[in-house]
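A.B. asks: sequence isn't available, so here's the structure alone:
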C-alpha cells in the first residue's frame, strides 16, 4: 500500500512545480494524504473530479463533530471545519444573498475608474523610487488594501492594524495567535458597524446596516471576512503574476507589445501558480465514492484546484505560462455554489495592475534570481514576502 502523501508539497522557489505533484499524475485522481498537522485526508488532483466535487452538496465546510475533525493547519479561519453542520447550506445561501448585490457586474464596472486612479497613483510613486524597488511593498500590498477599504468603508489609516490581525488570523502554525487575531478582527468589525449605524456612507458596511433583518454581529463577521479575502489573496496574485510574466520566456515582452492580450493574460496568470497546501478543504457530509475510493462521512477531502489547473487532459503544456493561451476554464476561484463572489473585482485589479505596469515600465525586470525570493510559508495564503524589480 502506498505511503500517504505528506503536505504541503516541497517547493524550492515560488514558481517551481513540486516534483511530487508531477509524480502523482499517473497514479490517478485521488490520493491518501497527511496534512501539515499530521491528520488524514483525501487529496483530489484531477480537473474533472475537482470541478465536479466543488459542485457536489455531499461535501461541505462544516463537520458533524467539529472537535474530532481532521485539520489542515492551525488557522481558525480555514484550518478546520467552519459553520453549523445542520444549517450549512442555508447559511451559505443567506450569506451569498446578502453579499452578491454589492458585487454585481454593474457595481464592479462603476468601481473600475477608481481602481485605475489608485493604481496610477501607486505607479507614479513607484517611478520615483530608487532602484531596485520592492514591488510587493509599493504596489502588490497597498493596492488591494486601498480598494477593499474604499469598497467596504474601512478607514485606510487603520491598514497596519487590521493587516496585523489578518496575518495573525491566517497563521497556520500557531492556533492561539490565530484565535487572537480573529477575535481582534471581529471586535474591530463590531466597532465599524456601530460607527456606520451612526454615520452611514456609500459603502458595503453601511448598506448592510440598512438591510432589514441583519444583526450587527452578522454584519461584522461578513465585513471582516470580505476585508480578509478581499486583499490577502489579491496581494498574492499580483506578486506571483508579475513574477510569472518576468520569468516566463517572452511573456513580458508579448504583453508590452500587445495590450490586447491583457484579459487572457490575467486568466493564465490566475491558472498558472502551483499550490502546495492541498487546495480547498471540504468534509464529506455522507459516504460517497470518488474515483472508486470510498470516502466516509466526516472525512477531510482536499480539492486541489491548483493541481486541477495543471491537468494535461485540459491544459496543453500545463506547467508552461502562456498568456496567449485560450482564456478561462481554470478553477482558481472555485466552481458552483461557493464560487468566489469577489472574482470580478480581483480581475479588475489584476488587469489594471498588469496593464499599467506594461505601459509605464516596459523594461521592468527582476532584480534578484527567482530562487532567492522568499515565500510566505507561515500564513494561509502564502505568496511572496518581497519582489525586488528594476527598469
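C.D. replies: The structure has been received and is ready for your questions. This structure is a prediction, so every number in the text was calculated from the model and none was measured.

A.B. asks: make it CA atoms for all contacts and neighbour counts henceforth
C.D. replies: Fine.

A.B. asks: now do the strand or helix carrying residue 191: which elements does it pack against?
C.D. replies: Element membership for residue 191 (DSSP states H and E) is helix 175-198. In terms of contacts (3 or more C-alpha pairs under 8 Å, 6 or more residues apart in numbering; DSSP states H and E), helix 175-198 is packed against helix 159-169, helix 204-209, helix 216-247.

A.B. asks: any idea how far residue 40 is from residue 302?
C.D. replies: Distance from residue 40 to residue 302, counting by C-alpha to C-alpha, to the nearest Å: 10 Å.

A.B. asks: between those two, which one's more packed in?
C.D. replies: residue 302 (24 against 21; other C-alpha atoms under 10 Å).

A.B. asks: so that one makes contact with residue 44?
C.D. replies: Yes. Look at residue 302 against residue 44 with C-alpha atoms under 8 Å: they come within range, at 6.1 Å.

A.B. asks: which stretches of this protein form strands?
C.D. replies: Using DSSP state E, the strands of the chain run over 5-6, 30-34, 40-44, 59-60, 133-134, 280-284, 288-290, 293-295, 300-303, 365-366, 388-390.

A.B. asks: go through the ones you listed and name the closest to residue 349.
C.D. replies: Residue 349 lies closest, by C-alpha to C-alpha, to one member of the strands of the chain: strand 133-134, at 18.8 Å.

A.B. asks: picking that back up, would you list the strands of the chain in a markdown table and tack on distance to residue 121?
C.D. replies: Putting the strands of the chain into a markdown table (distance: least, C-alpha to C-alpha, whole Å) gives the following:
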| stretch | distance to residue 121 |
| --- | --- |
| strand 5-6 | 44 |
| strand 30-34 | 45 |
| strand 40-44 | 43 |
| strand 59-60 | 42 |
| strand 133-134 | 16 |
| strand 280-284 | 35 |
| strand 288-290 | 50 |
| strand 293-295 | 51 |
| strand 300-303 | 39 |
| strand 365-366 | 21 |
| strand 388-390 | 18 |
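
A.B. asks: then this one, side by side with the first:
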C-alpha cells in the first residue's frame, strides 16, 4: 500500500517537473535587439512596370523600424538610415520599390541585420494614388499575413508618404506611433468610426463601403487629421469633411463621445459635449419608394456658450435651447445625408445590416443598391437633451462684448 502510494507520488512529481520545465521558457525566444520591429508601413503608387507584355502595378514601400534603446543612444539614426543634424531618432525608414509587399519585406532582410517583425505594426498609410486605383491586392496581404493584427490603423496619406513618415513627433518616438495615437484620439473625441484593419475586414465581408481617416501635413509641417476617405469596392471614391465625419458617425449609430458646435452670432459658437446617444431607423415604403427616418436621441452637457446675455435659471429657457439646437442638428444631418446619398449612391450609412428585419427593403438594397439609393427618401428627427449647464446660470451681458 505504501509502496503504491510512493509510486503515485513519484509519478505525479515527474509530470509536474516536466510541465514546469516546458512553462519556464519560450521555445522560439529571441532577444528584442535581434528583431527589427516594424511599427509603420507606407505604400505609394509608382508607374507600372512591364512583365511578359502586361502592365504590373509597382509600389514604393516605406518601412519604419523602431530602434531599441541601446541602438538609438549608440548612434544617430535618421530616415532611411541617414542623419539629420545632431538630432537622434528612434527609428529608421527603409524605401523599397517592389510589385509585392511580401517581396519588399523580404528585401529588408538584405539591408538590416535583424529579422523583420510586423506583430507590433501600429499604422498602415496608403497614398491617395494607391487608394484611388484600388487596394484589393494590398488588402489580401493585410488579411493573410500571419503577423497582422486587427487593431492596426489604416490611414490614407495626403501628399508624400515619405515626408509624413519623416515628420518628428513631440510626444511619440516615431511618426507612425504618433499617427496611430492621433487617429485613436480623433475617433474618441469626434465620434469618428474606427478605421482599423478589423473594421475594414468586416465592411469588406458585408460588401459595404467604409471610411478611412486621412492624414496630411499642415502649413507648419505637422501631421493633422481633418478628413476621411470614402471607399467602395476597394477604391477611394471621395472624401468627407470634419463635420461630415461627425454627422455620418451619428447616422451610423456610432455615437460615443464628442463635441457639437453650433453658431450664435458674429462667428460666436456654443459647444456641447455628447455624453451618450442612439440613432434608430424607421424604414417604410411610401407610394412604392423607400423612406428611412433617422431618429436621433442625444444626452449632452454644456461646455461653452459664447452667446452673451443668455440666462438658464429657468427650465423653459433650457428647453428652448434644446429645441433650437435639435432643429439645427436635424437640418445639418439631413443635408449631409442627402448630399452623401446623391454623391455616392452607396450604403455609407450602414443601412444594409440594420434592415435585415425588413425583408422587402433588405432584398432591394442588397440586389440593386444604386437604384435603391436613387429612390430613397430621408427624414431626420433629433431629440437633444442638455443634462448639465455647468456652474453658472448666466453669460455676461452684451454690454461687456468687446
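C.D. replies: Looks like it came in fine. If you're wondering where the values come from, they're calculated on a predicted model, not measured in any experiment.

A.B. asks: quantify their similarity with the TM-score.
C.D. replies: The pair, once superposed, lands on a TM-score of 0.22 when counted by TM-score structural alignment, normalised by the length of the first structure; 140 aligned residues with a C-alpha RMSD of 6.9 Å.

A.B. asks: closest to residue 99 of the first structure out of the strands of the first structure?
C.D. replies: For these, the distance to residue 99 of the first structure is smallest for strand 59-60, at 19.7 Å, taking C-alpha to C-alpha.

A.B. asks: and that closest one, what does it pack against?
C.D. replies: The contact analysis (3+ C-alpha pairs under 8 Å, 6+ apart) places strand 59-60 of the first structure against strand 280-284.

A.B. asks: repeat the analysis, applying 10 Å as the threshold.
C.D. replies: With contacts taken as 3 or more C-alpha pairs under 10 Å, 6 or more residues apart in numbering; DSSP states H and E, strand 59-60 of the first structure sits against helix 47-54, strand 280-284, strand 300-303.

A.B. asks: JSON lines please, covering the ones you listed and showing distance to residue 224 of the first structure.
C.D. replies: Output for those, formatted as JSON lines (distance: least, C-alpha to C-alpha, whole Å):
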{"stretch": "helix 47-54", "distance to residue 224 of the first structure": "24"}
{"stretch": "strand 280-284", "distance to residue 224 of the first structure": "20"}
{"stretch": "strand 300-303", "distance to residue 224 of the first structure": "25"}
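
A.B. asks: tell me which of the ones you listed sits most buried.
C.D. replies: strand 300-303 (a mean of 26; mean count of other C-alpha atoms under 10 Å).

A.B. asks: surely residue 64 of the second structure meets residue 161?
C.D. replies: No. The pair residue 64 of the second structure and residue 161 fails to qualify as a contact (C-alpha atoms under 10 Å) at a distance of 11.4 Å.

A.B. asks: wait, which of the helices and strands packed on helix 175-198 of the first structure is closest to residue 346 of the first structure?
C.D. replies: Closest among these, once you apply C-alpha to C-alpha, is helix 216-247, at 6.4 Å.

A.B. asks: got the angle for that closest one vs helix 175-198?
C.D. replies: Relative orientation of helix 216-247 of the first structure versus helix 175-198 (axes from the mean of the first three to the mean of the last three C-alpha atoms, to 10 degrees): 110 degrees.

A.B. asks: give the buried residues for helix 216-247 of the first structure.
C.D. replies: For helix 216-247 of the first structure, burial by neighbour count (16 or more other C-alpha atoms under 10 Å) applies to 216, 218-247.

A.B. asks: angle of it against helix 159-169?
C.D. replies: Put simply, helix 216-247 of the first structure runs at 90 degrees to helix 159-169, going by the same axes, to 10 degrees.

A.B. asks: quick one: the helices in the stretch 251-400 of the second structure?
C.D. replies: Along the stretch 251-400 of the second structure, the segments classed as helices by DSSP state H, counting those that start in this stretch run 315-344, 359-367, 369-375.

A.B. asks: save the ones you listed as a markdown table, and put in mean neighbour count and distance to residue 71 of the second structure too.
C.D. replies: Converted to a markdown table, the helices of the stretch 251-400 of the second structure look like this (neighbours: other C-alpha atoms under 10 Å; distance: least, C-alpha to C-alpha, whole Å):
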| stretch | mean neighbour count | distance to residue 71 of the second structure |
| --- | --- | --- |
| helix 315-344 | 16 | 49 |
| helix 359-367 | 15 | 54 |
| helix 369-375 | 16 | 54 |
